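Need coordinates for the below:
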Amino acid sequence: MALSLFECESIVGELNRALVGGFIQKIHQPRLLTLTLDVRTRGQTSTLLVCVEPRFARLHLTSQKFENPPTPPPFCSFLRSHVEGGRIVKISQEPGDRIVFITIVKAEEVCVLVIALIGNQANVHLLNEKKLTLRSLRESRVKVGERYSPPTLKPVKPPEALPPPSMAGRVPQNGIVIQQEGEMSEPLSESFTEGKGAFREIFPVSAELEARYGQQEQEEGQDAILEQQLFQARKALKHAKRKIQALQEDFKKTERFREYARYGELLKSHLHEIKNGQESIAMVDYYDPALPTLTLPLDPAKDAVWNMEDYFRKYHKYIGAQEHLQPRLDQTHQEVVRLEAKLAQLGQGIIDPDFPPKPRKTPGHSVPSGTRTSKGKPAPAQAYRTYTSVDGLPILVGKTAKDNDHLTLKVANADDLWLHARGTPGSHVVVRLEKGATVPPETLKDAATLTLWFSNLRKSGKGEVIYTLRKFVRKGKGFKPGSVTVEREKSLWIELKEDRLKRLKGETSPG
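As a prediction, this is how the structure comes out:
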């Protein structure tokens, strides 16, 4: 739920007391629709959080720590160039609406940061002194260069939330530390032994909003996990039912070979009668008490012995189906029962932390590192790690710079997908694709996650990954190992997710 009109009025009052007169030290954009501004005032630094995600649109001071991308997004960079180092001279609110104006003066130039907390139209705009729009965080009805005017909306009724902030027992604002360049936001000093308790006493309205929205975001995160598990369970159930159908069809194909051992034995006693080019043979079935006459088809292009052995081969297919298909069919039927029970559980809103289960490791055909060949010599270690995406596609990850070259230039096919972390050392990553195939969205996320994990961006937990087809990756003459030129690349911003990483690591093949 977005910030109400009453809460907006309360927080504007608190921000006026805390930030007016302060200087904007640093601006970050830790999430797509979230900004943080570190404001230095009266010997302390406070962090202002601005969120225009429609479901959680809000504005308040924060005690929360944020990890920021290594490269600031475009809007963040634009704000830094225009208002970083500027002084906040006024914070006001549009009468009767949830729109806040922060007036900033930098080098005698005036800018206005407009924070519109109005549901689906929530946005951040930067205006010049003439109220002309310089840039917006989200795509907006207000274009660059146009004069900004607040939208006409129906009045918002004050909700029963956030009573007027009490300033009783307020702690002197002298325990906030400055955030240094490149550090994570950490507004409260360790001198406050009560930590967030001190933050609540100093900024009661902000503390209330931070707690409430933090809880809402956490609950929505749980809802997203539940929805994802429901999706995965439905997908797995659909796959299991298809597998049963395929196994049953295989059974039908082999069932007709049930009597082929008998036919082979009959042919064995009539081999001398079969001539070259013969298409069938009639014989008495001595295994049947009624002694009927059987006519068995033959392959005229093959000799008598081959035809006899072919009947035995097909009988062994039937035996193999009984030995191998039936257990798989029974196991898949059990899987269907389990998944149907899992869906019923998820339908009641009960999340299973162990679902989906880790796939069992399956032996590959490559020789594991450290083993020996038939001649007793150590076998060379595989030049890449192998993973399997959620869609069952192989993902190959280079180990060293030389291995990256080998993977990209020798192993990958022209139509495979190639990935690398932007602007930082890391592994080359290849997704095996059929010619003309499009990479599935979840496979792309799996591959991008591995690309980020095996790069220098691992510690940050997020970053930009570029990808293109392997045929657009080339090795320049004289390039160092692992260095390539890339054309027609696209990019994807990815954050490391523990569940996705655990699933992928569970499918790593030896190497």
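
When you work out contacts or count neighbours from here on, use the C-alpha atoms and nothing else.
Fine.

how about the helices in the stretch 101-250 of the chain?
Remark: helices assigned in the stretch 101-250 of the chain by DSSP state H, counting those that start in this stretch are 196-202, 204-255.

Mean neighbour count, these: which tops it?
Highest mean neighbour count of those: helix 196-202, a mean of 19 (counted as mean count of other Cα atoms under 10 Å).

Please give the centre-to-centre distance between stretch 247-256 and its chain.
Remark: stretch 247-256 is offset 40 Å from the chain centroid, using Cα atoms, centre = their mean, to the nearest Å.

same check, this time on stretch 206-215
27 Å.

Repeat that for stretch 11-26.
Relative to its chain's centre, stretch 11-26 lies at 37 Å (Cα atoms, centre = their mean).

Same question for stretch 79-98.
Using Cα atoms, centre = their mean, the offset of stretch 79-98 from its chain centre is 35 Å.

Kindly reformat the helices of the stretch 101-250 of the chain as a markdown table containing distance to Asp303.
Output for the helices of the stretch 101-250 of the chain, formatted as a markdown table (distance: least, Cα to Cα, whole Å):
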| stretch | distance to Asp303 |
| --- | --- |
| helix 196-202 | 89 |
| helix 204-255 | 24 |
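
Those helices: which one's closest to Pro165?
Among the helices of the stretch 101-250 of the chain, helix 204-255 comes nearest to Pro165, with 6.0 Å by Cα to Cα.

and for comparison, fold this next one:
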Amino acid sequence: MQKPLNWREIALLAKWIEPEIVGMFVDRVVVPDRPEFPNGYLKNEWSLRLTSRGKEAALLLSVRPRRPSVDLLSGKGPRASPHATRSGFDLGLNKILSGRKVLGFQAVPRERSAILWVESDGRNAFGLVLTLIPALPEALLIEGPREGQDFKVLARSRGVPDALYRFPDGAKSPPELTVRGEGFEDLDHYRRAGREALDLEAFETRLGLVRSRITQDLKQAKVRLAQNQRTLLEAEREGEYRHQGDLLKSVMGLNPSLSSENKRRVLDWETGEETLLLCDPKLSLKEQVEKFYSLAKRKDRRISEARLRLTTFEEKVSRLETFRSATDSIAISALRGKAKLSELAPFEEKLGIAVGAPERPEAKATHGWSGKSFVAKEGLPILVGRSKDENLELTFKFARGNDLWLHVKGKPGSHVVIPLRSKKNASLETLLDAALLCIHYSNGANWGKTEVDYTHKKYVKRIRDSSEASYVNNKTLMIEPNPARLRELLGQDII
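As a prediction, this is how the structure comes out:
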């Protein structure tokens, strides 16, 4: 992080900047675009675009906590951020200062403050005061005669009510402060040092987000891994239902009697010994055989799904731990500035972390989903369930009412969800991407043309005492096989 400016350095900057901007006019006040930062802009940072005949400049002002600064760029400076939220303060600045002439830019003597003077009406002037104290920076707009002592406060960035402003006298400031050598040779060196500090800040911010996401996902993956290990162990310990069904089926003609303990005695041909089978007294012999086979199918399914999810979570844990080691190496590497950001970018993409714009609400809705995730061409996430357990979790625990839900028409298969914001919908291209994934994970590679239903999740209900779902208010897509498009989707490497 760049060292905070002391009052002597602020005075030197004002000395360099003032002759460059006096006589220019404020064109507009914008929030600068910062595509290297997660949200695409920085709160409490503004760019005053200045113009005059044959000349343009941008005065960058920042009153961010711990990082206040001021700088002057030639040309228009950074473009306005399309993602920034405008506060009442900077909207007021834009309204009051636009079109007005710059009268001066001065440091407050022996204080970490500077003021931009802009023409007003009559004897008065508008002053944009910048307090560059790292612990409590702020900007405020004042009005009054430049030689006056008390000024009317028109607006301030911190929103503290105060009718009048008086410049501090600097009596308590240390006099022995010096100007740093490096970065203060001239305005170009200062600007270059500021750019490097901003790149480092962007890297540290994004690295923190990556580490936080890795820690969060790793914790969740390990919990789910342990849960599925227990599920697999419990399933493997269940009775040999298929063998029991075979034994009982082989003696159906003999109709073995049911004991007082609800057991039937049969001969186990594998061991040559008699064994007792616990049966339901309410079921006939045929129904009991069917129940044993049903329990055997359930056991096989539980084992199969637990193994599938174990493999998934083991791979996820391994990859996340690899990511953590790799990002730690980037953090301590000798790379600087944008080179470090470039090294970090692939990991952000794999973790689904957006950079340069606020995270979309749809993307936030995917946090916590441990199954397969994809991103459609228009940027919407697509979540896929690959087993009965994942389908139930995705549809009835994870998805929200307005989300789109897809399923192959008339066949058992995968549940697919497209998270949506309220009153929003997905494009046809996104629906086609989701439908292709729905068919693929329903083992429909050889089905040819296939119908896929879609509806809002709020119209999907679970059938009582079943793992199946029913739905209404659906529409149907007729999907043609598209191997190239499917390969592109499956090639996404999202954790």
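
re earlier: tell me which of the helices of the stretch 101-250 of structure 1 sits nearest to Gly145 of structure 1.
The minimum distance between Gly145 of structure 1 and those falls on helix 204-255, with 33.6 Å, by Cα to Cα.

Following that closest one in sequence, what is the next regular element?
Under the assignment DSSP states H and E, the closest C-terminal helix or strand after helix 204-255 of structure 1 is helix 260-268.

The helix or strand that that following helix is followed by vs structure 2, average distance?
Next helix or strand after helix 260-268 of structure 1 toward the C-terminus (DSSP H and E): strand 280-284. Once fitted to structure 2, strand 280-284 of structure 1 is off its aligned match by 2.3 Å on average (mean Cα distance after the TM-score superposition for structure 1).

C-terminal to strand 280-284 of structure 1, what's the next element?
Using DSSP H and E, the helix or strand that follows strand 280-284 of structure 1 in sequence is strand 293-297.

So Leu60 of structure 2 belongs to a helix, correct?
No. Counting by DSSP: H, G, I helix; E, B strand; the rest coil, Leu60 of structure 2 falls outside a helix, being strand.

was I right about it contacting Glu45?
Yes. The criterion here is Cα atoms under 8 Å, and Leu60 of structure 2 meets it with Glu45 at 7.4 Å.

Trace Ser491 of structure 1 over to structure 2, please.
Under the alignment (TM-score structural alignment), Ser491 of structure 1 pairs with no residue of structure 2.

nearest spatial neighbour of Ser491 of structure 1, skipping sequence neighbours?
If the residues on either side of it in the chain are set aside, Ser491 of structure 1 comes closest to Ile466, at 4.2 Å by Cα to Cα, 6 or more residues apart in numbering.

what does the one you found align to in structure 2?
In structure 2, no residue is equivalent to Ile466 of structure 1 according to TM-score structural alignment.

Could you do Ala240 of structure 1 as well?
Taking TM-score structural alignment, Ala240 of structure 1 has Ala221 as its aligned residue in structure 2.

before we move on, what about Phe231 of structure 1?
Matched by TM-score structural alignment, Phe231 of structure 1 corresponds to Ser212 in structure 2.

Quick check: its match vs Lys350 of structure 2, distance?
14 Å (Cα to Cα, to the nearest Å).

before we move on, what about Ser250 of structure 2?
In this view, Ser250 of structure 2 and Lys350 of structure 2 are 55 Å apart by Cα to Cα.

before we move on, the earlier item: more neighbours, Leu60 and Glu45 of structure 2?
Ranked by neighbour count (other Cα atoms under 10 Å), Leu60 of structure 2 and Glu45 place Leu60 first, with 21 against 18.

Roughly how far does that one sit from Leu42 of structure 2?
As judged by Cα to Cα, Leu60 of structure 2 and Leu42 of structure 2 stand 12 Å apart.

residues near Leu383 of structure 2, how many?
When neighbours are defined as other Cα under 10 Å, Leu383 of structure 2 has 24 of them.

Could you check which residue of structure 1 pairs with it?
Aligned counterpart of Leu383 of structure 2 in structure 1: none (TM-score structural alignment).
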